[in-house]
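sequence first, then the predicted structure, then my questions.
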Amino acid sequence: MKFYKYLMDIRHFRYFVAVAEALSFAKAARDLNMSQPPLSKRIADLETELGVRLFDRSSKKVDLTKAGETFLPQAQAAVRAFDAALRGARLLSPSHSRRLRIALPIETSRSVLSTVVCRLQQEQVEVQLVEATTAEQHRLLGSGEVDIGVLRYPFDKRGFRVSAPLGQPLGVVMSAEHPLAKVDRLSLHDLRPYALVQFQRHLAPGLYDELLDLCRAGGYVPPRVLHSSSMVKAFLRTELAVALATERLVKRRVGAEFVWKPLEGSPIHWWTSVVCRQDECVGLTRVAVDVIFASLQKYENWVPMPRPASVRRTETKSKDKKPTKQRLAS
């Protein structure tokens, strides 16, 4: 007699929803912070348990079957209900009301970190800080693993309480030996011959696409996009490449051998907001949101600034948008 060893749990529903919403096993695996083979195995296990195929797979695309389309809203509802049950149980924990888990971008300044922690400690709150990208923060907030995040636009706002947007203009970073280094003010059109150093798309897909769209609108289609987080300086020196960044970050992270130049008309901005779950932005959580919002303005030069309608349209497009086709270097 054989014992059936497979046990379905909420993770299989979460994996199915991730693939169904992305229509890509590779993208879903990145969003879930796992490799693709075990994700494919879990989906196969789920299909075996249900006795139906949920996806039509080919080398070029992934589509939901009729059974998958029927199953998706029920699986989404199950994941939401499970996450809500966890959050409800945690709210009843005696320690919950005095503990906040806050996710912040990697470039957050020490001044913001120390101000937020000190201010909340005055309220006798235990603060747990998490360093995470926008994509990671969005997932952690949705699953209830953190209480507050600071996300870069664009992102899906559904189910979240989002502060007013804060903005900063981006300029151009280059080597001091770059041919454009002596030009006082640049336009995007001036950058056409030069490669762009950019973060990897999976870290913030919406922001990645938005930046390239804005570059293209200003007349700059990079001949190459060089993906890097640790080799930015090397690419700027050896490739005569350029990067887009705020002036504050450049002053903190690069030396005298690099220069920062503003862009004429400030055509490209970063926007950010402080985010928590819609039904939990009360009490100490609301206090923390306000402290973070004020600290970002005071110490990192973020300015209250609405996103233009032409840019806001990317928020609805980025979720389904495929990566921009460029010649890429990792």
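Noted; the coordinates are in hand. Residues are numbered from 1 along each chain as shown.

from here on, contacts and neighbour counts on C-alpha atoms
OK.

now the helices for the stretch 201-330 of the chain?
In the stretch 201-330 of the chain, the segments counted as helices under DSSP state H, counting those that start in this stretch are 205-217, 232-238, 247-253, 283-300, 309-317.

which of those sits closest to residue 110?
Closest approach to residue 110 among those (CA to CA): helix 283-300, 9.1 Å.

so for residue 76, which of the helices of the stretch 201-330 of the chain sits nearest?
Among those, helix 309-317 comes nearest to residue 76, with 19.4 Å by CA to CA.

can I get the helices of the stretch 201-330 of the chain in JSON lines with mean neighbour count and distance to residue 275?
Output for those, formatted as JSON lines (neighbours: other CA atoms under 10 Å; distance: least, CA to CA, whole Å):
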{"stretch": "helix 205-217", "mean neighbour count": "19", "distance to residue 275": "16"}
{"stretch": "helix 232-238", "mean neighbour count": "18", "distance to residue 275": "29"}
{"stretch": "helix 247-253", "mean neighbour count": "14", "distance to residue 275": "22"}
{"stretch": "helix 283-300", "mean neighbour count": "18", "distance to residue 275": "8"}
{"stretch": "helix 309-317", "mean neighbour count": "13", "distance to residue 275": "16"}
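
dump these to a markdown table, plus distance to residue 99.
Shown next, in a markdown table, are those (distance: least, CA to CA, whole Å):
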| stretch | distance to residue 99 |
| --- | --- |
| helix 205-217 | 31 |
| helix 232-238 | 37 |
| helix 247-253 | 30 |
| helix 283-300 | 9 |
| helix 309-317 | 32 |
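
alongside the first one, take a look at this:
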Amino acid sequence: MIELRHLQYFRALAETLHFGRAAERLHISQPPLSRQIALLEEELGVKLFDRSRRHVELTDAGQRFYLDTGTVFAAFEQAKRNALAAARGAAGELSVGFMMSTAYSVTPAITRRYAAQYPQVNLKLTETLPMDLAQDISSGNKDVAIMYRPQDCSGLETVTIYREEMTVVLPPGHRLLEQPLIDPRDLAAETFIIVPRRIAPALHDMIVNYCLQHGVTPNVGLEINMQQTIVNLVGEGLGIAIVPRSMRNMRLTTTTFRPLVAPPVIEVVAVWKADNHNPCIATFVESAMRASEEATLQDQ
């Protein structure tokens, strides 16, 4: 059976055309080298070298074999680099789920940065409701999720990658449009459009608790799953909403965003299963944090 070392012996001799110098390069004695070359020729069924007492020359078959084994070794070196890259999380496959609202904040920047840094990683992105993301991670359907911190983090790892203030979005002609800063107490008589708690408990609870802390019990008129749909419905005059500040990036002409007094801050986290050993997770999380830092600086 031909082994990689036989090819190494052959190429050393082909490049030196001298058994003594080839053996020295290979750190072996000359007799074993001669035996291995003879065995290689026997295995191939062709003569690779013409030998005489004074010189060694490659045959036509030997010249062809030398060219082809160069391709073999190039492929082997590439295989070693690929294995190392995979072990370091620079190659492979990574499945990422994200909330649609983060498409207006950090997900685009994270995706661009990671794809540029790790082009050998097959990155699969899927938009998913917050309520389903943690389950996707626990079940192994996704490697990483970009989401609000789940209520139950047992068996999960989380890292905060982005923080943003909440803001109020108002419809056309609203009575509070002239106010540069909105006191939550001024929203007591308003109809709220809010995400259902079963869909995004962290976000729902933050909004309700913020209102309650300021003596306001929110009058919930509509419960809507998607933040962009909530903003659209506000633009249609169906109520007001407290949403992440990044939703301003929808740039609707029918809505106006105003800052809140002592606004609550929502955290977006990267979540993955503790026993998921995909090495691409670590590179993704590191890249996500860097991209988020850059996005935060640009937003200031």
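Structure's in. What do you need? The structure displayed is predicted, hence computed values, not measured ones.

so which of the helices of the stretch 201-330 of structure 1 gets nearest residue 13 of structure 1?
Between those, helix 205-217 lies closest to residue 13 of structure 1; by CA to CA that is 23.3 Å.

chain center to that closest one: distance?
Put simply, helix 205-217 of structure 1 sits 14 Å off its chain's centre (CA atoms, centre = their mean, to the nearest Å).

average offset between that helix and structure 2?
With mean CA distance after the TM-score superposition for structure 1, helix 205-217 of structure 1 departs from structure 2 by a mean of 2.2 Å once superposed.

now that helix against helix 309-317, angle please.
140 degrees (axes from the mean of the first three to the mean of the last three CA atoms, to 10 degrees).

what span of structure 1 is stretch 36-56 of structure 2 aligned with?
Using TM-score structural alignment, none of the residues of structure 1 align to stretch 36-56 of structure 2.

if we can go back for a sec, right, and the helices of the stretch 201-330 of structure 1 - which one's nearest residue 189 of structure 1?
helix 205-217 (8.7 Å).

which of the helices of the stretch 201-330 of structure 1 sits closest to residue 182 of structure 1?
Across these, closest to residue 182 of structure 1 is helix 232-238 (CA to CA), at 15.6 Å.

residue nearest the centroid of structure 1?
Nearest to the geometric centre of structure 1 sits residue 134, at 2.2 Å (CA atoms, centre = their mean).

counterpart of residue 148 of structure 1 in structure 2?
Counting by TM-score structural alignment, the partner of residue 148 of structure 1 is residue 144.

got the contact list for that match?
94-97, 137, 270-273, 281 (CA atoms under 8 Å, 6 or more residues apart in numbering).

again, only using 7 Å
95-97, 137, 270-272, 281 (CA atoms under 7 Å, 6 or more residues apart in numbering).

and of these, the nearest to residue 188 of structure 2?
residue 270 (34.6 Å).

so who does the closest one touch?
Counting by CA under 7 Å, 6+ apart, residue 270 of structure 2 makes contact with 144-147, 158-161, 285.

at which residues are the strands of the stretch 101-250 of structure 1 located?
Counting by DSSP state E, counting those that start in this stretch, the segments of the stretch 101-250 of structure 1 that form strands are 126-131, 148-152, 160-162, 166-169, 171-175, 196-198, 225-227, 242-245.

return the most buried member of the ones you listed.
Most buried of the strands of the stretch 101-250 of structure 1 by mean neighbour count (mean count of other CA atoms under 10 Å) is strand 148-152; its value is a mean of 27.

now render the contacts of residue 270 of structure 2 as CSV, adding distance to residue 299 of structure 2.
Shown next, in CSV, are these (distance: CA to CA, whole Å):
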residue, distance to residue 299 of structure 2
144, 25
145, 23
146, 19
147, 20
158, 24
159, 21
160, 18
161, 15
285, 21
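
picking that back up, can you say which of the strands of the stretch 101-250 of structure 1 is nearest to residue 78 of structure 1?
Nearest to residue 78 of structure 1, of these and by CA to CA, is strand 160-162 at 18.6 Å.

where does the closest one end up in structure 2?
With TM-score structural alignment as the criterion, strand 160-162 of structure 1 aligns to 156-158.
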